[in-house]
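1. got a sequence here, can you model it:
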Amino acid sequence: MSELLQVQHLTGGYSIGRPVLHDVTFDVRPGEMVGLIGLNGAGKSTTMKHILGLMEPHKGKVQLGGSTVAEATEAYRASLAYVPESPLLYDALTVREHLVWTATAYGVPRDVFEQRVEQLAAIFHMEQHLDKAAQHLSKGMKQKTMLMGAFAVRPPLYIIDEPFLGLDPLGIRSLLRYMSSVKEDGAALLVSSHILSTIEHYCDRFVLLHQGRVISSGTVEEMQAQFTAQRGVPAEARIEELFYAWVGTDEHAEGALGGGVKWES
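-> Predicted coordinates for the structure are as follows:
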């Protein structure tokens, strides 16, 4: 299976000479969900901004479909949809108007769009709220509006940052089921979340960031084998236990790099 998204030796951040990310490398393939995990400040959002083309790498590159954003700007941006951690909506626009605006930007045909909106509104229990202005929506409804916009355009890649914030249990279940369905249809998903016990059952692989470096990546089984060999973690440990074992203290993080780097907390 060829990679859709390739992050290759990415070093970057907000200031030249003071990178947030250090030689970050991973990929996301069609038909899989990859969990990007780490503590607050680990570099997850900065990584996503580089993937979105909002930041230029100091070193390395990000390719989507074999091209960087500079090489094929329009095709690159049309190949992904992004759902941020905090919903970004216009107060005066209704849910439906937001969805129409998004679909128009991506060139989705009207009849296809209307069918998708009807389906998504039912899945996320938003049928009665499509014509409400954003200023009258709850936080959870705003999050659902962002998610519906992303899913309505059906890009090859979804980048979703903390998707469960503000959602009730029913909304979380609906979201997880729908993410699984688009993955089965061949889409790729890069999902960042602190709710490790939930995404463990849905992600195919994980990328563990700490202080801007990838300290482990792979399936749960591959990470279990690595952590058992290097840290003495029980072989049956789940992703949440593996996470704590490696980033719970500076000593764990330092050990991941062979003891050659001292990280500040």
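
2. hey, let's count contacts and neighbours off CA atoms from now on
-> Noted.

3. how much space separates the nearest residue to Tyr76 once chain neighbours are set aside from Thr46?
-> The shortest distance from Tyr76 to any non-neighbouring residue, by C-alpha to C-alpha, 6 or more residues apart in numbering, is to Val69 (5.6 Å). Distance of Val69 to Thr46, given as C-alpha to C-alpha, to the nearest Å: 16 Å.

4. to compare against the first, here's the next sequence to fold:
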Amino acid sequence: MALKINGLVGGYSRIPVLKDISFEVNSGQLVGLIGLNGAGKSTTINHIIGLLEPQKGNITIDDVKLKDDPKTYKGKLAYMPEMPVLYQELTLKEHLELTVMAYNLDAANAWKRANELLKIFRLDNKLDWFPANFSKGMRQKVMIVCAFMTEAQVYVIDEPFLGLDPLATRDLLNLVDNEKKRGAAILMSTHVLSTAQEHCDYFVLLHQGKIRAQGSLTELRSLFKDKQASLTDIYLGMTQGGNTNE
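-> Next up, the predicted model:
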């Protein structure tokens, strides 16, 4: 087991957005976090990465809580935000150097990994570029390289396909697959349900701050009582009062 959310109640005020959320992301597993805007996906992610503190319940990575051992917890976790966050005064190379320092990575191994990723995402000739020179898709690729060069135990990736062209999307999915094989646990929030259905091992369907359903596609289809239902069918049925559990 890698990431575990148990009885999580939380949000941005005393009135909770999340209402008793529990699920796990195990080693070698890609879990899709699915829900409408406002369902609680970003709030869940912000609790996992430590921007919000749970009102009730707890979150652990290998049984380590953030508040008990921040260094160990954060060292196991890499986060890729929906909107790229880059420092305008730093070059691409300096962003990678900052990642090496932040995670206390072995420089030689980290740069070997980074160079492999830079070639995959066609950024290897842009190390001296500043963020102002990058397109939205290129900024997204920088975030991918910074996250995956850490070879973290747990990845949290939020809407990773926004701004990516089809080639970069394919390369990211191949990268995710390779990290799963390495044993990483990956939580992915996405609205691209066809891609999620094809690549995720397990799904957590959020609606109005509650988990309406979770499981593999086969399990969700059984719950939905339709062996041929797509993830989109189940998702829409859930949000429109379809045949899923409360």
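
5. counting neighbours, what do you get for the alignment partner in the second structure of the residue nearest to Tyr76 of the first structure?
-> The criterion is TM-score structural alignment: under it, Val69 of the first structure has Leu66 as its aligned partner in the second structure. Neighbour count of Leu66 of the second structure, defined by other C-alpha atoms under 10 Å: 19.

6. my read: Leu66 of the second structure touches Asn58, true?
-> No - using C-alpha atoms under 8 Å, Leu66 of the second structure makes no contact with Asn58, being 9.3 Å away.

7. count of neighbours near Asp131 of the first structure?
-> Using other C-alpha under 10 Å, Asp131 of the first structure has 13 other residues around it.

8. once you drop chain neighbours, what's closest to it?
-> Thr94 (5.2 Å).

9. which stretches of the second structure form helices?
-> In the second structure, the helices defined using DSSP state H lie at 41-48, 70-75, 92-102, 107-120, 136-148, 166-182, 193-199, 217-224, 231-239.

10. now those helices as TSV including distance to Ile34 of the second structure and mean neighbour count?
-> Conversion of the helices of the second structure to TSV gives the following (distance: least, C-alpha to C-alpha, whole Å; neighbours: other C-alpha atoms under 10 Å):
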stretch	distance to Ile34 of the second structure	mean neighbour count
helix 41-48	7	20
helix 70-75	24	16
helix 92-102	29	17
helix 107-120	27	16
helix 136-148	21	22
helix 166-182	17	16
helix 193-199	8	15
helix 217-224	13	18
helix 231-239	8	18
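
11. just put those helices in CSV and tack on distance to Ile211 of the second structure.
-> Below are these laid out as CSV (distance: least, C-alpha to C-alpha, whole Å):
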stretch, distance to Ile211 of the second structure
helix 41-48, 10
helix 70-75, 25
helix 92-102, 34
helix 107-120, 35
helix 136-148, 27
helix 166-182, 24
helix 193-199, 17
helix 217-224, 13
helix 231-239, 10
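
12. for these, which one sits closest to Trp129 of the second structure?
-> Taking C-alpha to C-alpha as the criterion, helix 92-102 is the member of the helices of the second structure that comes nearest to Trp129 of the second structure, at 5.9 Å.

13. next one: the match of Val69 of the first structure from Pro54 of the second structure, what distance?
-> Distance, Leu66 of the second structure to Pro54 of the second structure, using C-alpha to C-alpha: 11 Å.

14. before we move on, back to that, my read is that the residue nearest to Tyr76 of the first structure contacts Pro57, right?
-> No - using C-alpha under 8 Å, Val69 of the first structure is not in contact with Pro57, being 11.3 Å away.

15. tally of neighbours for the aligned residue in the first structure for Ile157 of the second structure?
-> Alignment note (TM-score structural alignment): Ile157 of the second structure maps to Ile160 of the first structure. Using other C-alpha under 10 Å, Ile160 of the first structure has 22 neighbouring residues.

16. for Ile160 of the first structure, give me its contacts.
-> By C-alpha atoms under 8 Å, 6 or more residues apart in numbering, the residues touching Ile160 of the first structure are Tyr82, Val83, Pro84, Glu85, Leu189, Leu190, Val191, Ser192.

17. determine which two of the residues you listed are furthest apart.
-> Within these, two members stand farthest from each other by C-alpha to C-alpha: Glu85 and Leu189, at 15.2 Å.

18. of these two, which one has the most company?
-> Set side by side, Glu85 of the first structure and Leu189 show more neighbours around Leu189, with 27 against 18, by other C-alpha under 10 Å.

19. the more buried one -> the second structure?
-> Aligned against the second structure by TM-score structural alignment, Leu189 of the first structure finds its counterpart in Ile186.

20. hmm, Val31 and its match touching each other?
-> Yes - Ile186 of the second structure lies in contact with Val31 (C-alpha under 8 Å); the separation is 6.2 Å.

21. and for these two, which residues touch both?
-> With C-alpha under 8 Å, 6+ apart, Ile186 of the second structure and Val31 have common neighbours Val25.

22. geometric centre of the first structure: which residue is closest?
-> By C-alpha atoms, centre = their mean, the first structure has its centre lying nearest to Val191, at 2.8 Å.

23. from Ser15 of the first structure, how far out is that residue?
-> Between Val191 of the first structure and Ser15 of the first structure the computed distance is 26 Å (C-alpha to C-alpha).

24. again with Leu89 of the first structure
-> On the measure of C-alpha to C-alpha, Leu89 of the first structure and Ser15 of the first structure end up 29 Å apart.
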